[in-house]
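>>> Quick one: sequence and predicted model below, then my questions.
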Amino acid sequence: MAHRRRPPTSMPQHLPVSACNALIRRSIDLCRLYRHAATACEPGLRMVLNDNAHTLDLLIADLQAQLRARGGRPCEYGSWRGAAHRHLAGWLTRTAARRDSAWIRVLAHAESALLRRFEQAVVAAPVESALVLRRQLPRLRGIHLDMHSLAGTARY
């Protein structure tokens, strides 16, 4: 019996919905963490944190729109882990001597983790999805620079 050669399967064009929703969910979690931190910080830092939250709102809306455009159902809420982390971070920073510095460290760490996830997704994603995700990287890198310059000036 001769073996028939299978036609090559085409590569997927898009990031799976679950992977896209995981990025959206993490972004929502970070956005909520920024907003929570902003309520506890001094007015100058509050303005920076609210600006970063707004940038994340735009990123989330773009990703959700992209997912809807290709027939997917984007998530609208963060994760239970994000909520737990937000409450734990709020509790821990209340006990810190320098609350603003503590919030900056928490946010810088969470922001770096989100940036890494996006960069990993860009590498793993099919070409078309990688382009969509790559367009979000300047926003995330801008937040990254903000937070790490603040972390560098915050003495702890």
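Everything's here; your move.

>>> When you work out contacts or count neighbours from here on, use the C-alpha atoms and nothing else.
Noted.

>>> so after the helix or strand hosting Gly90, what's the next helix or strand?
Here Gly90 sits within helix 80-94, counting by DSSP states H and E. Sequence order places helix 99-124 as the next helix or strand after helix 80-94, per DSSP H and E.

>>> Check the offset of the helix or strand that that following helix is followed by from the chain's centre.
Counting by DSSP H and E, the next helix or strand C-terminal to helix 99-124 is helix 127-153. Relative to the chain's own centre, helix 127-153 is displaced by 9 Å; criterion: C-alpha atoms, centre = their mean, to the nearest Å.

>>> quick one: buried residues of helix 127-153?
127, 129-130, 132-134, 136-137, 139-140, 143-144, 146-148, 150-151 (16 or more other C-alpha atoms under 10 Å).

>>> structure B:
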Amino acid sequence: MSHAIQHLCNGLIRRSIELRALYRHAATQVGEPGLRTVLEEEAQSLSQVIAELQAQMRSHDNAPATRRRVIGAVRYQFDTLIPRNDDAWIRLLAHHEQILLRAFERSLSKLGPGDMTTALRRQLSRLHSIDLDMNSLSKAIGVGH
């Protein structure tokens, strides 16, 4: 695996770690128990994405990312300091989910055929499922996604 592909994949892992942390935090902040459950499930789905990408990196004898980016940690601090109601959490998570989804799609467009492309396509499918959930929640609160 080239250094460029390793860097690209580790960037996706870091972004996924950042979003998972935000989902977990939001799940502790929302008032609606059903929403809390959905957000916890989305965090678990992201954990699977992360674990599978890390395993793929290891299978190529590369060290996978295990932490978020510095800018991601700063953004997390900012996002979690502002008090939000349930609707605001949904909007914020939907926004960040779209950013992650686009990052995966851009990365796939840069990769040629190979193991990492297959792994990213599998994870992209999982991310689309999370995005559909967030889209449904966004529509339920009357926000375009």
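The structure has been received and is ready for your questions. Remember, predicted model here, so these are calculated numbers, not experimental data.

>>> Can you tell me which helices and strands the helix holding Gly90 of structure 1 packs against?
Applying 3 or more C-alpha pairs under 8 Å, 6 or more residues apart in numbering; DSSP states H and E, we find helix 80-94 of structure 1 packed against helix 17-40, helix 99-124.

>>> what residues are up against Asp87 of structure 2?
Asp87 of structure 2 makes contacts with 138, 141, as judged by C-alpha atoms under 8 Å, 6 or more residues apart in numbering.

>>> Pro16 of structure 1 corresponds to which position in structure 2?
Counting by TM-score structural alignment, Pro16 of structure 1 lines up with Ile5 in structure 2.

>>> The closest residue to that match other than its chain neighbours and Glu52 of structure 2, how far apart?
Closest residue to Ile5 of structure 2 apart from its sequence neighbours, by C-alpha to C-alpha, 6 or more residues apart in numbering: Leu111 at 7.6 Å. According to C-alpha to C-alpha, to the nearest Å, Leu111 of structure 2 and Glu52 of structure 2 sit 18 Å apart.

>>> Same check on Asp86 of structure 2?
For Asp86 of structure 2, the distance to Glu52 of structure 2 - C-alpha to C-alpha - is 30 Å.

>>> can you check Val70 of structure 2 too?
Val70 of structure 2 sits 23 Å away from Glu52 of structure 2 when distances are taken as C-alpha to C-alpha.

>>> Of the two, give the one with the bigger neighbour count.
Under the neighbour definition other C-alpha atoms under 10 Å, Val70 of structure 2 and Glu52 were set side by side, and Glu52 has more, 17 against 10.
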